[in-house]
Every structure is written in structure tokens, then in C-alpha cells.
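**Student:** Below is the structure, and that's it, no one-letter string:
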């Protein structure tokens, strides 16, 4: 997932925080009520803001890719690159996550502007795939990269996860979330996994965990379970000093030998969008945190056959 996508998402989150449906509580069951105005009541000022913001960010991201990200890379005839097995698929989870967020934010920004649900689904909920596709094409034009059908598939999955749920349920019953914790491998990689905290977020896939989070009350129906309490299943991987196999040497120094392995996790979580307070600021803040997994105790089963428990997993 390109860094520019994170920049885009961070900016658009400020718009989307105003555009989500109202959430009401009734007997510990959360109900989403679509109280936005009909199509005839489109708020032109808001719509202009959304269109201008998305256009500026998209054009900015394209300029960033051309003049910064691919700077120094040689243009080549269009080529393909099969990276499906790269980084034990953590990269693909990241692509799906980026597409899910962009679709989520694009849809809610249009609903905030008064656009009807149907048109918001068509033009907003597909935004993740639409924005990511040109980037994948650009990859095919530069040496060292390449067009990846795996990336396209992951982008399509992320967008579909949002769009199908919103179409069928008028809400996201399963939310796609992300958590990050700096891994010990970054200190051993001689800069290969990033030299700064921000660089490690983008380059150290060992610190990435992707989650699917659902309200526990939908699984165990009980008035004693608050609607905001969720159960989450997560995926991560560790021991990675390279895309397909580990490097043994980088930047003039050796890298210790490690075993690459997958991690499957089970944890609890909080659905921030279902927490209501009397503070308008907190309500907006919680809405904007929909994509973040809260640190909680967790259990892990990994591909090395190990079973682990965590007092607090980030």
C-alpha cells in the first residue's frame, strides 16, 4: 500500500466524520437510522467540498507517484509481476484494507453531502477500487515493479467488503481494522525495514496486523453485552526480512537468520461508532476511529504450531 494512500485517507477522514448515519441505542441493540436528506435536498456546498477535496487529493497523489515515488525508476514496456506470495500475503491484506477505507470514506462523504444511497454506493463505495487501479497500472510501467493481479484482487475484495454490507444491511456488520506495533526485527535489518517510526509503518510488515471485527452481541445475543463490544479475528506474519525470502546481508552488514511464519489471532475490540456520548467532539472523534483496532488481550496460533497468549496485543 503506497504511502500516498495513507495521506489521502487521513485527510478524507476529516470529511467523513460528519457524514455517518445516526446511531441509536435500544435494549443494547444498535440500530442504524438513515436520516440523511433525499436526493432532492443535496447540499451543494458540501458536495462541492467533497468533490474538490477528493479531486485535489487524487491529483496530488498522482503527482507524488510520478515525481517522488517512481523518481529515478526506469520506464519500461508494460510488464506483469506475480507477488501473490510476497510477505506471506500481509501486503495483500494491506491493499484490501486501503481499498476498504477509501470506499468507506468516499461513501460517507457523499452521504454527508446529501447524495442518495444508490448514487453514493455507485460513486463513493467504489472509490477504493477506482483510486487504486491507476496506481497498479503505473507499477506495470516502471522497472522493479510490475502490474499485479494479486493487488487488483485484494483491492476488489476490500471495496466489495464495504459495498455489499452497506447495500444489504445499511451498515458495516464486519469492520476491517488495522493495528501496528514496531517489531524487534526492524532493529536488526540495518535500515531495510525503515529507519524512522513512520518508515517502519510503511516498510516493516512484521508489525502489521489486519482484523475483521464484529459485534459480540450478534454472535451471543444478550442484553448484558454492550453493542460496542466486538470479537476480532486477525492475521499477521513475522520473521520477514524480504518479500519472498529473507535477506542475509543489507547496507554493508549481516542480517540474522530467522524463520518466516504466519500468525492467526483472536481478540476483543471496540466498535467506536457505537459509543455515544454527550460530547459532540468525542462523537466525531469516535466515528473517525472506526478503522483502528484497540489493544486487547489476544490468543495466537501460528504456522510453527505454537499457541501463545498476550496480556495486551497491539
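**Tutor:** Structure received. This is a predicted model, so every value here is computed, not measured.
**Student:** contacts and neighbour counts: CA atoms only from here.
**Tutor:** Fine.
**Student:** mind listing the helices in the stretch 151-300 of the chain by residue range?
**Tutor:** Under the criterion DSSP state H, counting those that start in this stretch, the stretch 151-300 of the chain carries helices at the ranges 197-203, 280-287.
**Student:** quick one: which of these is nearest residue 238?
**Tutor:** When the helices of the stretch 151-300 of the chain are compared by CA to CA, helix 197-203 sits nearest residue 238, at 13.0 Å.
**Student:** one more structure, for comparison:
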């Protein structure tokens, strides 16, 4: 998304939108999208598929694998891509409802080719579960925009390094960038509720303060439960409760700062967190990433 920073202030209501479509901005978005998406596909192909064995296209049922953390990732990715699509079309002056409906498809449009790539991998294949998660992510964005004309429940992502990646670096990543993409043990996916948006205007609840629930899992060295257990690893789900910052609610006179807050709003802010892990119970983290 090369031109995402340009729309840092454009997640606004209809009264701030241009009266007519700006063709120059649309052209700029189209060319930027082409260049950015091509670069993303090339980079992803190198990071994920470069050393993989290829085969004919096929489907693969992976719904039981990785404790569904990967499905949460697809939901998050599609939601945020659709969010950017809507706001970029608004920035270009596209009427609001059309911007929501057309831009809301962006997550599915971007994610579907990845499933096509997966379909040619010998070790797995295209996943119907992933396609469903992608569609759900885009649909969740569209539903909120149509209902409230804004995002009030924001999917977010956080990551921390784990000891498990070094046990299978070819699968879970050999460097920090690859691990953030591949090591599901260190990934946590959140839903941050913009509490103030559900309150009356006179409410004293801070607009910048949200409440976030998260989901993750650990001890997933292998994607199958049986393989993990045979090697002494016990997969466990993790659930989290934490305060969070509604960065997209913070507005300043600086376009650069507003753009920065817009981009960073897709990530969960490190904060005190209560964790519940299956088989282990509750744990309080002074700061959790």
C-alpha cells in the first residue's frame, strides 16, 4: 500500500469528502497499487515459497492446524487491507457508499492470489478455511462502515520472539522478519473495542482508551497436535484481556502524525495484560507484546 500514508486523515465522515471523484488521485492510487502489490507478491514468494516443492493445483484442509492462529491472521490482514481500500477511495473522492463497497473488496482481492500460490505447494495447498477467513475480515470492515461509518472494533496484531522458531527455522522463520510472518507461537491477534464510540457524547470515557481481547497459542513446533505430542510439545490456546490505545482516534494538526497513527493503529500497543492459557490457568503480564 504505497499511498496509504496519503490517507491518514481520510477515515472521516462524508462532510470532509470531495464533491466529485478526483481522477488524478484515482490514477495515482491505481499505479501505486500496481507497483506495491507486485512488490508484495515478489517479496512473499521469496520469503515463503522460494525453496518449496511445487505441484499441480489442489485444495488442502488445514482447519485443525496451528490452533487456528493462522486463520485469525487472515482475518486481520483482509480487514486492514479493506480498511485501507475504503479510505483510499474516499481520499480520491469516490462517494462514500461506493467507497465502502468497492474498497471493502480489497482484502479478498489481495489475499486470494496467495491461496492460488498455496494451491501449487506440495506440502499443503489452497485452503477453503483461509478463503473464509479472508472474506470474513473484509465483511467485518464493510459491516462496520455501513452501520457506523467508522471502525469501532479494530482487529490488531502483536508479536514477540519465541524459543520455538529456532527448533524449525525452515518453517517458523530464520530471522526476525520471517518469524513475525511464520512463527504462530509469537503472534497474538486482538479485537480492540472503541468504548467511547458506544458511549453518549457527554461521556467522560477517554476517546483514546480502548479495551482489547486477544487470542494466541504456543508450543506449536509442528502443525499437527499428534506430532507435537509425540515429541513432547503440548499445544495450548491463550486468551488475553488488556487496555489499548485507539490511535486512529488521536487527531493532531500534523498530517505526518495523523498518518503515523493511522498506520500504527493496526498494531496492539504493549500494555499490562491478563492471560488465560488452557492447562495453565491465569497469568498477569506487567507488559505484554
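**Tutor:** Thanks, I have the structure now. Please read all numbers here as calculations on a predicted model, not as lab measurements.
**Student:** Need the TM-score from the superposition.
**Tutor:** Once superposed, the chains reach a TM-score of 0.89 (TM-score structural alignment, normalised by the length of structure 2), with 287 aligned residues with a CA RMSD of 2.5 Å.
**Student:** ok, back up a step: let me have the helices of the stretch 151-300 of structure 1 in JSON lines, extended by mean neighbour count and distance to residue 76 of structure 1.
**Tutor:** Listed next are those as JSON lines, based on neighbours: other CA atoms under 10 Å; distance: least, CA to CA, whole Å:
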{"stretch": "helix 197-203", "mean neighbour count": "16", "distance to residue 76 of structure 1": "25"}
{"stretch": "helix 280-287", "mean neighbour count": "16", "distance to residue 76 of structure 1": "43"}
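**Student:** quick one, strands of structure 2?
**Tutor:** Taking DSSP state E as the test, the strands found in structure 2 are 153-159, 187-193, 209-218, 236-245, 271-277, 281-288.
**Student:** Return the distance of stretch 135-146 of structure 1 from the chain's centre.
**Tutor:** The chain centroid and the centroid of stretch 135-146 of structure 1 are separated by 22 Å under CA atoms, centre = their mean, to the nearest Å.
**Student:** sorry, that was for stretch 26-42 of structure 1
**Tutor:** Chain-centre distance of stretch 26-42 of structure 1: 25 Å, with CA atoms, centre = their mean.
**Student:** Can you mark which positions in that stretch are buried?
**Tutor:** 28, 29, 30, 32, 36, 42 (16 or more other CA atoms under 10 Å).
**Student:** Tell me the one of these nearest residue 294 of structure 1?
**Tutor:** residue 30 (19.8 Å).
**Student:** Report all helices and strands that the strand or helix carrying the closest one contacts.
**Tutor:** Residue 30 of structure 1 is part of strand 29-33, with elements assigned from DSSP states H and E. Using 3 or more CA pairs under 8 Å, 6 or more residues apart in numbering; DSSP states H and E, the elements in contact with strand 29-33 of structure 1 are strand 22-26.
**Student:** follow-up on the earlier one: quick one: which of the helices of the stretch 151-300 of structure 1 is nearest residue 151 of structure 1?
**Tutor:** The nearest among the helices of the stretch 151-300 of structure 1, by CA to CA, is helix 197-203 at 16.3 Å.
**Student:** distance from the closest one to structure 2 after superposition?
**Tutor:** Superposing on structure 2 and averaging over aligned pairs (mean CA distance after the TM-score superposition for structure 1), helix 197-203 of structure 1 comes out at 1.3 Å.
**Student:** Stretch 100-111 of structure 1 now?
**Tutor:** Looks like 0.8 Å for stretch 100-111 of structure 1 (mean CA distance after the TM-score superposition for structure 1).
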